[in-house]
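Chemist: how would this look folded up:
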Amino acid sequence: MSTIRYRWLAVIGLAAGLVGWAANSFLTANGYPAPVLSPVALVAIILVTGATLFLGLRVRSWRNGRRDRELDPIAAARTVVLAQALAYAGALLLGWHAAVFLTQLPLWSLRPGHPATWSSLAVSAGGILMIAAGLTVERFCKLPPEDKDGTGPGSGDGAGDGGEYA
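Modeler: Below you'll find the predicted structure:
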């Protein structure tokens, strides 16, 4: 399994930004509201991010030597995949909503307190949170290079280039 590619996060964010900018420009020019998620979506973002962090902390505690229970390798692999999906989804949300925010910002003087502007800013912050949590949990799931078999003391931060996943 490969690690998250920062370049792909940037490409996904930029592509989503371009599509979000085009969609927002088209829709607002034709009298439709801005295509943003509602602030209620932040609840889902926070719940999914929190669940991913919780699962990642369980893997990290096992990796760091608390091995009173056996770590299910399938659960650890699912945690890595969830962390990667969270980061990529965060890049998508960040790109789209940041573009919508930037296109709505010049209209601020015409419509102060516009809910779509605040909502796009809030979901953009949620996207940043998702990316950060995904990258962090992926790092939690890496074994240190000297502990590739998972039986050693588990010292180290797991940030080595040669580390494998727990």
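
Chemist: Only C-alpha atoms from now on, for both contacts and neighbour counts.
Modeler: OK.

Chemist: what sits against S124?
Modeler: By CA atoms under 8 Å, 6 or more residues apart in numbering, the contact list for S124 reads L93, L94, G95, H97, A98.

Chemist: Isn't the first one up against V123?
Modeler: Yes: taking CA atoms under 8 Å as the contact criterion, L93 and V123 are neighbours in contact, 7.0 Å apart.

Chemist: Looking at the contacts of S124, which is nearest F26?
Modeler: Closest approach to F26 among the contacts of S124 (CA to CA): H97, at 15.2 Å.

Chemist: Nearest spatial neighbour of the closest one, chain-adjacent residues omitted?
Modeler: The shortest distance from H97 to any residue other than its chain neighbours is 4.9 Å, reached at S120 (CA to CA, 6 or more residues apart in numbering).

Chemist: Second input sequence below; structure requested for side-by-side comparison:
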Amino acid sequence: MKLTNPLLLLAIAVVLAVAGWFATVMAGRYSLATPVLPLTGLLTMGVIVVLTLVLGIRVLRWRNGKKKKILNPILAAWTLVLAQACAYTGTVLLGWHAGIVIEQLRLWNLRSNQDITWQALAMAGGGLIMVVVGLVVERFCRIPPEDGDAESGHEVQGKRNKPSAEGEYAYRSD
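Modeler: Prediction:
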């Protein structure tokens, strides 16, 4: 599985910031409510972040050799998928609410109710925390190359060589 590309996350955040800004402009033009998530969403985001961190720390401890018990490979894969989902979800929330904040700041002095701006800013901050935790836990799930792989010559610049005719296969024929 490939690592999450931070430039892709940045592009998604920018696109969603524009979408959030446009949605806020249109909501204001038609006297609709600002499309911001309620602050109770921060509680859900916090639970996801804590769960991702706890599972990521379990994988990191196993990877660093601090646990003698075997790690379930399915749990490790789920942790990686959860970390990537956390990063993408945080990017979406960060971008959307950053667009709302940008539009709200334009008329900051004229607004009597500035709670929406603070609410959108809090949600954008929660999204940023989700992105950071997702990327960090994703790095926790990387397995370092084994010492034997580099010495045996099976791997050259990240690509595996085909076995030669002399019997260099992944199984033993004893």
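
Chemist: Superposed, how do the two chains score by TM?
Modeler: Superposed pair, TM-score by TM-score structural alignment, normalised by the length of structure 1: 0.85. Supporting alignment: 151 aligned residues with a CA RMSD of 1.8 Å.

Chemist: hang on, the earlier thing: just give the number of residues close to the residue nearest to H97 of structure 1.
Modeler: Residues near S120 of structure 1, counting by other CA atoms under 10 Å, number 27.

Chemist: Which strands or helices does the helix ranked longest in structure 1 pack on?
Modeler: In terms of residue count, the longest helix belonging to structure 1 (DSSP state H) is helix 73-104. Helix 73-104 of structure 1 sits against helix 6-29, helix 41-63, helix 115-140, with contacts defined as 3 or more CA pairs under 8 Å, 6 or more residues apart in numbering; DSSP states H and E.

Chemist: mean deviation of it from structure 2?
Modeler: Compared with structure 2 after fitting, helix 73-104 of structure 1 has a mean deviation of 0.4 Å; criterion: mean CA distance after the TM-score superposition for structure 1.

Chemist: cool, and stretch 44-51 of structure 1?
Modeler: Superposed on structure 2, stretch 44-51 of structure 1 shows a mean distance of 0.6 Å to its aligned residues (mean CA distance after the TM-score superposition for structure 1).

Chemist: Repeat that for stretch 12-24 of structure 1.
Modeler: On superposition with structure 2, the mean distance recorded for stretch 12-24 of structure 1 (mean CA distance after the TM-score superposition for structure 1) is 0.9 Å.

Chemist: And that stretch, what's buried?
Modeler: Of the residues in stretch 12-24 of structure 1, those buried by neighbour count under the rule 16 or more other CA atoms under 10 Å are I12, G13, L14, A15, A16, G17, L18, V19, G20, W21, A23, N24.

Chemist: Looks like the first one contacts A91 (just checking).
Modeler: This points to I12 of structure 1. Yes: counting by CA under 8 Å, A91 is a contact partner of I12 of structure 1 at 6.2 Å.
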